[in-house]
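1. When you get a sec, could you give me coordinates for this:
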Amino acid sequence: MSSPAALDETVIDSKDQLIAYIASGEKPRDKWRIGTEHEKFLYCADSLRPLAYDGTPGVKGLLESLSGPDWEPVLEKGNIIALKGRDGASVTLEPGGQLELSGAALENIHQTCSEVHRHLHQVVEACNEVGAGTVGLGFNPIWKRGDIHWMPKGRYKIMKEYMPKKGNLGLDMMCRTCTVQVNLDFATEADMIEKMRISLALQPMATALFANSPFTEGKPNGFLSYRSHVWTDTDPDRCGMLPFVFEDGFGYERWVDYLLDVPMYFVYRDGVYHDVSGKSFRDYMAGKLEGFEGKKPTMTDWSDHMTTAFPEVRLKKFIEMRGADGGPWGNLCALPSLWVGLLYDAQAQSEAAALIADWSIDEISAMRDGVPKTALKTPFRDGTVLDVAREVLKICRGGLERRARLSPTSGLDETQYIKPLESIVESGKTLAEDLLEAYETRWGGKIDPIYEECKY
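-> This next block holds a predicted model:
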């Protein structure tokens, strides 16, 4: 989840401005970049309990330890709640103290993977200094919702109070899940449309490949990606598969209409988050927002509002892939590699579009409904999602080979980073299934060893 956007106080007078805002993200192919985001859980090394903001060890102390020449502290009401990097990257806090890296806009996966490794080394070193640990999983494996400490960020207080009005698992989404995602560019409106359709259709397959959250409160939960299940009972107004993306007429304006129908959470003014949860951005544009009568939104308000929709794939000035569980180091490089291989090579994108061309929204939705429990074994047409993943990885590998971006140190191309996914497809077993097998065998039905085996 985002920190406050850079201020743009341009007043919004028409919907055309909102459409133009998204369209301004268009870039020629040689300017396309890769932005990777990933979250991880922080815990006390001695007790395995989640870190509170204050205390020893605590999230505040960890952020202070990470601060330095590369990372400038960001404060909210005197609390350090984020770090801003010189290269455009940032380190932010999720509601339950999950630590997120929002990476810089980079040219290739080699740079992305270097960024991941550099960041994780810094976090592990800082954790060691304060007596903490960090682990990559999709859902907190032990601790109950009431055990999680909420971070002192104004927007989270508003969301915490509003979420239970809309779904049963919204608070779990906020404080007990972790994900890895990638943000990618588009060239034109037509290119955006095709990429959005490919991404939404294949997002359930990505969820299956990255499934890594089979435990809740110390026991198997009956799911392989419980994180993915949580999103199905969070808030129907702002989550889901978005059938309209596959309809004729979809484009920038239709996306703006969708966002205008998503209820608001807050208005951020002078360092304060004002609660307008459930209210209409359309009313705000008309000067009729309760508490802000006679006032109109700014482009910063619009930028903030765009971050409060949570579909499987989200469009801003770029496209965000949001379907994967957090996981080990290799997966943090594999996720951007998967989507770059599919969408940053013209032939691969064409092949991916052809693959999903005759899929119905009912088929895609059924796949989405099935993968949280059965992942790669989920039925699809005459086979399973594993068959889809096998075909998709072939397309992806071809795309990465044709990109031919070689590492300056190893001389290898970007295909090296999808090997963890190819291994999963070859075995037919997800990380979640490996964890369940460990729980039932060498862990002896105990969950604590997951922290040692999955820590960074």
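
2. drop to CA atoms for contacts and neighbour counts, all remaining ones
-> OK.

3. For the nearest residue to Phe281 once chain neighbours are set aside, give its distance to Asn183.
-> Once flanking residues are discounted, Phe281 sits nearest to Leu260: 5.8 Å by CA to CA, 6 or more residues apart in numbering. According to CA to CA, to the nearest Å, Leu260 and Asn183 sit 22 Å apart.

4. what about the two, which has more around it?
-> Asn183 (25 against 20; other CA atoms under 10 Å).

5. Outside of the helix or strand encompassing the more buried one itself, which residues are in contact with it?
-> According to DSSP states H and E, Asn183 maps onto strand 179-184. Residues outside strand 179-184 that contact it (CA atoms under 8 Å, 6 or more residues apart in numbering): 32-40, 137-138, 318-327, 332, 335-336, 339-340.

6. 7 Å - rerun?
-> With contact meaning CA atoms under 7 Å, 6 or more residues apart in numbering, strand 179-184 is reached by 33-39, 138, 318-322, 324-326, 332, 335-336.

7. buried sites along the helix or strand just after that strand?
-> Sequence order places helix 189-209 as the next helix or strand after strand 179-184, per DSSP H and E. For helix 189-209, a neighbour-count test (16 or more other CA atoms under 10 Å) marks 189, 192-209 as buried.

8. Show the contacting residues for Phe41.
-> Phe41 sits next to 98-99, 134-136 when contact means CA under 7 Å, 6+ apart.

9. Chain neighbours aside, what residue packs nearest to Thr36?
-> With sequence-adjacent residues excluded and distances taken as CA to CA, 6+ apart, Thr36 is closest to Val182, at 4.4 Å.

10. Could you also give me the structure for this second sequence? I'd like to compare it with the first:
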Amino acid sequence: MPKLDEQIKTLAGYFAADCEPDGKLTLQLEVEHFLTRSDGQPPAFADVQAALRDLQQQTDAPIITDGEYFGYSGPALAATLGPACQLRISLAPLRDVQDIMDLYNRFYLQLGLALAAHGLRAWTAGCHPTCHAEDLPLVPRTRDEAMDTYLREKGACSVQMMRATAATQVSIDYQDETDFVRKMRAASLLTPFFALLSDNAPVYQASRNSSYCIRTRLWQDVDRDRCGVTPHLMDADFGYARYAENVLTKPQITALRLGRVRAAGGKIAPELYAGHVSRHETAQILSNFFYDARLKSRIELRAADSMPPRYIAAYVQLVKSVFGSPAALQNVLRHYAGATTLDITSAKLAVCKDGYNALVYGRPVSGELAWLLMQARSRTPSQEERALLDPFMQLLTTRKTIRETENYNE
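-> Below you'll find the predicted structure:
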């Protein structure tokens, strides 16, 4: 298929061009928040829009999609609405974790005041804290409507995933193709541990929850074509071209048509685009896939629930300590040498079922978490940065999750 071959080559070229060859890791934090009225009911779309307009500064650019206001983008951060009015805060890439958290915490304080003026509030939790997913309306956006229609036919949990889950995502850069492969593999291998450390769903479907890693479990039954462990991740030939082939040969949910997002009808990329896909078209293709670790212009780690700030800081520091240290990264890959994509999936299911009693890669998960946190601490020379990991150390010591430690999170 000549067109497919050209598209693979084009995407691989884009991936190579996105490298950061200096090797100085930057981290891009994205946190999703549920928004409700003060009584816990779903907010009116117009009220949320008004609150975001209050937050927008003169230097920020409004985000208009399908004729509606969905937030804004500025030099330091972007604030955009998700499928069911989840508010997604995306910070500019930074190297220092404390700088990241200072920026996030300042915005979160401003957000709380702006929302309160409209009778609204924000929540940090992995699953919606007050409502059934089915009672949460979608925002009026073509992309979300197309995804909802398509994914309902693919898995049993798409409604809950789109409307009633929220994440903490950290994106990291890579130096070259070899570094890309190392980091994609390590991120996927560590997904079960990230899921357990960030487990923060005290409520699920409007009832108190006592199960582990609900959000991780939901993602397992959304769409096998585009979720879970990246296909061929552990194959010897995995790299830019193989990742490109993965996303180009699977059905697309949405596609760009004359600059606008439209439903793709399940066609694959060679049926939708010319051989030389543009940067905008590539971004649209990549946005249709939700692997545990996925590639956009950076590698996005998607395993963690939305969490209160001190746990966000612990997570960002953990990612920095492991992925910013070639030695720590190599230790992770060596420690789990021989693990397959099936082993990773089995490890995720084990923590969903048994939490701190799980066996992961044939070993007790508590011991593996202790080993991982030791790797992070030993690669973190600053006492202040090591202290950021303490909330995760406390969870491990008490064998509790965030949802068991914190009450309704704010």
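
11. Quantify their similarity with the TM-score.
-> Put the two chains on top of each other and the TM-score (TM-score structural alignment, normalised by the length of structure 2) is 0.93; 406 aligned residues with a CA RMSD of 2.0 Å.

12. how big's the offset between the strand holding Asn183 of structure 1 and structure 2?
-> Mean deviation of strand 179-184 of structure 1 relative to structure 2 after superposition (mean CA distance after the TM-score superposition for structure 1): 0.4 Å.

13. if you line the two up, which stretch of structure 2 does the strand ranked longest in structure 1 fall on?
-> Counting by DSSP state E, the longest strand found in structure 1 is strand 34-44. Counting by TM-score structural alignment, strand 34-44 of structure 1 lines up with residues 27-37 of structure 2.

14. cool, and stretch 200-213 of structure 1?
-> Going by TM-score structural alignment: stretch 200-213 of structure 1 matches residues 188-201.

15. which residues touch the matching stretch?
-> Residues from elsewhere that reach stretch 188-201 of structure 2 (CA under 7 Å, 6+ apart): 125-127, 209, 212-214, 216, 229, 292-293, 303-305, 307, 344, 347-348, 351, 355, 369, 392, 401-403.

16. run the last query once more with 6 Å
-> Residues from elsewhere that reach stretch 188-201 of structure 2 (CA atoms under 6 Å, 6 or more residues apart in numbering): 125-127, 213, 303-305, 348, 401-403.

17. got it, and stretch 254-273 of structure 2?
-> Residues contacting stretch 254-273 of structure 2 (CA under 6 Å, 6+ apart): 4, 146, 248-253.

18. could those residues go into JSON lines alongside distance to Ala328 of structure 2?
-> What follows is the contacts of stretch 254-273 of structure 2, written out as JSON lines (distance: CA to CA, whole Å):
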{"residue": "Leu4", "distance to Ala328 of structure 2": "37"}
{"residue": "Ala146", "distance to Ala328 of structure 2": "41"}
{"residue": "Leu248", "distance to Ala328 of structure 2": "33"}
{"residue": "Thr249", "distance to Ala328 of structure 2": "34"}
{"residue": "Lys250", "distance to Ala328 of structure 2": "34"}
{"residue": "Pro251", "distance to Ala328 of structure 2": "36"}
{"residue": "Gln252", "distance to Ala328 of structure 2": "36"}
{"residue": "Ile253", "distance to Ala328 of structure 2": "37"}
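
19. Which one of those sits in the busiest neighbourhood?
-> When neighbours are taken as other CA under 10 Å, the top entry among those is Gln252 (27 neighbours).

20. show me what contacts the counterpart of that one in structure 1?
-> Counting by TM-score structural alignment, Gln252 of structure 2 corresponds to Met264 in structure 1. Counting by CA under 6 Å, 6+ apart, Met264 of structure 1 makes contact with 277-279.

21. Recalculate using a threshold of 7 Å.
-> Contacts of Met264 of structure 1 by CA under 7 Å, 6+ apart are 276-281, 305.

22. From those residues, pick the one nearest Ile148 of structure 1.
-> Ile148 of structure 1 lies nearest to Ser277 out of the contacts of Met264 of structure 1, by CA to CA, at 23.3 Å.

23. The closest one matches what in structure 2?
-> Under the alignment by TM-score structural alignment, Ser277 of structure 1 pairs with Gly265 in structure 2.

24. Need the three-state assignment for its match.
-> Of the three states, Gly265 of structure 2 takes coil according to DSSP: H, G, I helix; E, B strand; the rest coil.

25. how far away is it from Leu349 of structure 2?
-> 31 Å.

26. matching residues in structure 1 for stretch 85-100 of structure 2?
-> Mapped onto structure 1 using TM-score structural alignment, stretch 85-100 of structure 2 spans residues 97-112.

27. Just the buried positions in that stretch, please.
-> For stretch 97-112 of structure 1, the neighbour count (16+ other CA under 10 Å) marks 97-106, 108-112 as buried.

28. and what of stretch 57-74 of structure 2?
-> Within stretch 57-74 of structure 2, the residues that count as buried by 16+ other CA under 10 Å are 60, 62-63, 69-74.

29. Same question for stretch 309-324 of structure 2.
-> For stretch 309-324 of structure 2, a neighbour-count test (16+ other CA under 10 Å) marks 309, 311-324 as buried.

30. next one: stretch 262-276 of structure 2
-> In stretch 262-276 of structure 2, counting by 16+ other CA under 10 Å, buried: 262-264, 267-273, 275-276.

31. and if you look at stretch 129-137 of structure 2?
-> Residues of stretch 129-137 of structure 2 classed as buried by neighbour count (16+ other CA under 10 Å): 129-133, 136.

32. In helices only, show me those.
-> If you go by DSSP state H, these have nothing in helices.

33. for the stretch 201-350 of structure 2, what spans make up the strands?
-> For the stretch 201-350 of structure 2, the strands defined by DSSP state E, counting those that start in this stretch occupy 203-204, 207-208, 227-228, 254-257, 260-263, 290-291, 293-295, 299-305.

34. how about these, which one is nearest Arg379 of structure 2?
-> That would be, of the strands of the stretch 201-350 of structure 2 and by CA to CA, strand 299-305, which comes in at 19.9 Å.

35. residues near Ile450 of structure 1, how many?
-> 17.
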